[in-house]
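[1] pasting the structure only:
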């Protein structure tokens, strides 16, 4: 593939690193957004999730302690999005956007569907 791919990336995450490697190996030019440092806005996150066909509950990291601390188990979609924007560690990663679509690349090989 030629072109570009935007990856919402956490360099400490093995799955995210693997997805980035697959993007690079495909020939795409990665635009790396370290979402912990530069989180998406509320509207950007809502759009990313919609484009990936995901509900907020499908893209929130349930195992993070902040998830339990904030009592998000029964939260509605808008509350989850607001929590993910305020605490980006709650955003499941990596999310990859290309001209072919948007995907939550878990497992990392799912990135191949948009490359």
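    Sure thing, it's come through. This one's a predicted model, so the numbers in the text were calculated from it and none came from an experiment.
[2] rest of the way, CA atoms for contacts and neighbours
    OK.
[3] Quick check, central residue of this structure?
    Compute the mean C-alpha point of the chain, and by CA atoms, centre = their mean the closest residue is residue 95, 3.0 Å away.
[4] residue contacts, the residue lying closest to that one once chain neighbours are set aside?
    Of all residues not flanking residue 95 in the chain, residue 104 sits nearest, at 4.5 Å (CA to CA, 6 or more residues apart in numbering). When contacts are counted by CA atoms under 8 Å, 6 or more residues apart in numbering, residue 104 is found next to 52, 59, 92, 93, 94, 95, 96, 110, 111.
[5] And here is the other one:
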């Protein structure tokens, strides 16, 4: 199975999800450090759509000004534009497999798509 993780090595939840993926022999893993190589607006929209969530549900509020900017209540287009402009606004980790996409908070959510 192929899996892609949008990873931040400074995040304990992201490291835990990565460890789960790396611990499996049946996973062909792609690791994207999204702060260095951010996803496109189209990719973000697809990830949230496939996860069954609105982009505002994937906004990182801790350590960002997302709440002050109203992004937790904003429309999809505004949230996606903000995330593309500043990838620190993307909550992590996002994991994509052929079975779907999950925002792996808690990291155990990854088991739903493995």
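    Done, it's in. The model shown is predicted, which means the values in this text are computed figures rather than measured ones.
[6] Quickly note the distance from the alignment partner in the second structure of the residue nearest to residue 95 of the first structure to residue 85 of the second structure.
    Matched to the second structure by TM-score structural alignment, residue 104 of the first structure sits across from residue 103. Separation of residue 103 of the second structure from residue 85 of the second structure (CA to CA, to the nearest Å): 20 Å.
[7] Identify each of the strands in the first structure and give its residue range.
    For the first structure, the strands defined by DSSP state E occupy 4-9, 29-34, 95-98, 101-104.
[8] Could you dump these into CSV and include distance to residue 82 of the first structure?
    Output for these, formatted as CSV (distance: least, CA to CA, whole Å):
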stretch, distance to residue 82 of the first structure
strand 4-9, 17
strand 29-34, 18
strand 95-98, 17
strand 101-104, 19
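[9] For residue 115 of the first structure, find the nearest of those.
    Proximity to residue 115 of the first structure (CA to CA) singles out strand 95-98 among those, at 7.0 Å.
[10] returning to that earlier point: and the contacts of residue 104 of the first structure, which is closest to residue 66 of the first structure?
    Closest to residue 66 of the first structure, out of all of these and judged by CA to CA, is residue 92, at 13.5 Å.
[11] Identify the residues contacting the closest one.
    59, 60, 61, 104.
[12] and these, which two are the farthest apart?
    61 and 104 (12.3 Å).
[13] Helices of the first structure, residue ranges please.
    Listed in chain order, the helices found in the first structure under DSSP state H are 14-26, 42-52, 65-69, 77-86.
[14] With that, I have no additional questions.
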